[in-house]
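Novice: After the sequence you'll find the predicted model.
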Amino acid sequence: MATPAFEEIVEDFEFLEDWEDRYRHVIEQGKAMEPLNDALKVPATKVHGCASQVWLHPIVENGAFRFDGDSDALIVRGLIAVLRSLYNGLPVGDVPKVDAGGELARLGLNDHLSAQRSNGLRAMIERIRDVAQENV
């Protein structure tokens, strides 16, 4: 189960053969995101388990899930953008059903992220799932 926005990223990755180009593409996705308002960068939105500073601000409106986020690391900001494309707009009840690991594997991210970045990515996914579960 992937959103059209995530499918676009998958298509872009298929076109970009070199991992360095893919890495740059992820960073560009993050740069294109609006920065998270500083007022939302509080302990309640901070994601623990990430090597970088990461904040996720989830919003559930009319049964639909979305979140905004930010990080002090460019690649992590890009990973947030990728996760937003995977989850934003889904019915909140569908969020926990998403096989994030399987979907992200389609991008080959598992093979090219450091252990710390992979742990941080898992922490972000857990936070997203937890918030969705609380709002079902």
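Specialist: Sure, I can see it.

Novice: all contacts plus neighbour counts: C-alpha atoms, from now on.
Specialist: OK.

Novice: next one: stretch 23-43 to chain centre, how far?
Specialist: 10 Å (CA atoms, centre = their mean, to the nearest Å).

Novice: Use this one as the comparison:
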Amino acid sequence: MASAAFEEIVETFEFLDDWEDRYRHVIEMGRDFPPLDDALKVPATKVDGCASQVWIHPRIEGEGAEAVFDFAGESDAMIVRGLIAILHALYAGERVGQVLEIDALAQLRRLGLEDHLSAQRSNGVRAMIARIREVSAAQLA
């Protein structure tokens, strides 16, 4: 089972029948997601493989597999900011050892995103997931 924050998103998506309403909700989530400090928008935090500009700045508390994963992120595209907010709900607060066990694509399928995102956006989501997994794997190494 995913985090309570992600499950809340799933419930909201189930309530919203129309994809346009879901799309607007993702954009609203992007508007509400805290902006990333400009000083953190550097090449080391930039996510390659996204059509938009995307930055993910990991914040990990603790050591090893028990360390708690969190991140800040931002994009210049509001829909992508919303996707970052969804990924944040999925991953934030998890132990880094568990981050690697989360099947993010399966969880996102519960929202029906794969049917409504362009190929470029889908590739960008996979790139963001890959970055999150890389950071977690490095923490375990």
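Specialist: Looks like it arrived, so ask away. Here the structure is a predicted model, which means the values were calculated and not measured.

Novice: Counting by contacts, list what the lengthiest helix in the first structure packs against.
Specialist: Ranked by number of residues, the top helix in the first structure under DSSP state H is helix 115-134. Helix 115-134 of the first structure makes packing contacts with strand 54-61, helix 74-87 when contacts are defined by 3 or more CA pairs under 8 Å, 6 or more residues apart in numbering; DSSP states H and E.

Novice: Where does whatever helix or strand comes next after the first one end up in the second structure?
Specialist: Remark: after strand 54-61 of the first structure, the chain's next helix or strand is strand 64-71, criterion DSSP states H and E. Per the alignment by TM-score structural alignment, strand 64-71 of the first structure matches residues 68-75 in the second structure.

Novice: quick one: contacts of the matching stretch?
Specialist: When contacts are defined by CA atoms under 8 Å, 6 or more residues apart in numbering, stretch 68-75 of the second structure is touched by residues 34-36, 52-62, 81, 84, 88, 91-96, 99, 136.

Novice: in the longest helix of the first structure, what counts as buried?
Specialist: When neighbours are counted by 16 or more other CA atoms under 10 Å, the buried residues of helix 115-134 of the first structure are found to be 117-118, 120-125, 127-129, 131-132.

Novice: Leaving out the residues flanking it, which one is nearest to Ala5 of the second structure?
Specialist: Counting by CA to CA, 6 or more residues apart in numbering, Ala89 is the residue found nearest to Ala5 of the second structure once chain neighbours are left out, at 5.2 Å.

Novice: No more questions from me, cheers.
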